[in-house]
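Engineer: Sequence plus predicted model, see below.
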Amino acid sequence: MASQQDLASCVRAALDEYFKDLDGQPPHAVYDMVLQCMEKPLLEYVLNRAGGNQSKAAEILGLNRNTLRKKLQQYNLQ
């Protein structure tokens, strides 16, 4: 069974790869980049898991339904 540590390890490995690929170039806006890379697939996955039910997806995510709707619009997932 996957754990939070497994997920954290995947994020660390991806960041290691990102910084390696920069090849000496300065990093920029890493926080926003990581959030966008993670948030959209997370929202898609959970919404699919909830059968498209936004209230259920919001509950699974621990978000207010209005916050979820705003995020879905942000990523053009509606």
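Structural biologist: Cool, got the structure. Numbers count the residues shown, from 1 in each chain.

Engineer: can we go C-alpha only for contacts and neighbour counts from here?
Structural biologist: OK.

Engineer: which SS state does the most far-flung residue of the chain relative to its centre fall under?
Structural biologist: Distance from the C-alpha centroid of the chain peaks at G24, with 26.6 Å (C-alpha atoms, centre = their mean). Classification of G24 by DSSP: H, G, I helix; E, B strand; the rest coil places it in coil.

Engineer: which residues touch whichever helix in the chain runs longest?
Structural biologist: If you go by DSSP state H, the chain has its longest helix at helix 30-49. With contact meaning C-alpha atoms under 8 Å, 6 or more residues apart in numbering, helix 30-49 is reached by N53, Q54, A57, I60, L61, L72, Y75, L77.

Engineer: Included below, for side-by-side comparison, is a second structure:
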Amino acid sequence: MSQQQQSIETCIRDNLDTYFRDLDGTEPTGLYDMLVKLVEKPLLDVVMTQAGQNQSRAAEWLGLNRNTLRKKLLEHNLLK
């Protein structure tokens, strides 16, 4: 695992620890979907910016079908 991957993983773990601490014993619901949406939007936004808004290039970088990427961009209101 690269240093960058460890850094991202550590950041996610730290934030999840804080999230659970802030819940103060309250049980979360829909945690998986919430987390995926929170990570997916900035991921798509940054990748699209780095790819110069080229959906084909961004889809390739993400390992997604272009149509799947377009659907996700629409879901997150990221089409420019």
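Structural biologist: Perfect, thanks for sending it. Quick caveat, the model's predicted, so the values are computed rather than measured.

Engineer: Give me the TM-score for these two chains.
Structural biologist: Put the two chains on top of each other and the TM-score (TM-score structural alignment, normalised by the length of the first structure) is 0.94; 78 aligned residues with a C-alpha RMSD of 1.2 Å.

Engineer: picking up where we left off before, pull out the buried residues from the contacts of helix 30-49 of the first structure.
Structural biologist: Q54, A57, L72 (16 or more other C-alpha atoms under 10 Å).

Engineer: Report the buried residues of the longest helix of the first structure.
Structural biologist: K40, L43, E44, V46, L47.

Engineer: now do stretch 68-78 of the first structure
Structural biologist: L68, R69, K71, L72.

Engineer: So which of these belong to strands?
Structural biologist: Residues from the buried residues of stretch 68-78 of the first structure lying in strands, with DSSP state E as the criterion: none.

Engineer: so can I have CSV of these showing distance to M1 of the first structure?
Structural biologist: Supplementary listing: those in CSV, determined by distance: C-alpha to C-alpha, whole Å:
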residue, distance to M1 of the first structure
L68, 27
R69, 30
K71, 29
L72, 29
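
Engineer: and which of the residues you listed is nearest to A13 of the first structure?
Structural biologist: K71 (26.3 Å; C-alpha to C-alpha).

Engineer: Please tell me how far that closest one sits from M38 of the first structure.
Structural biologist: According to C-alpha to C-alpha, to the nearest Å, K71 of the first structure and M38 of the first structure sit 13 Å apart.
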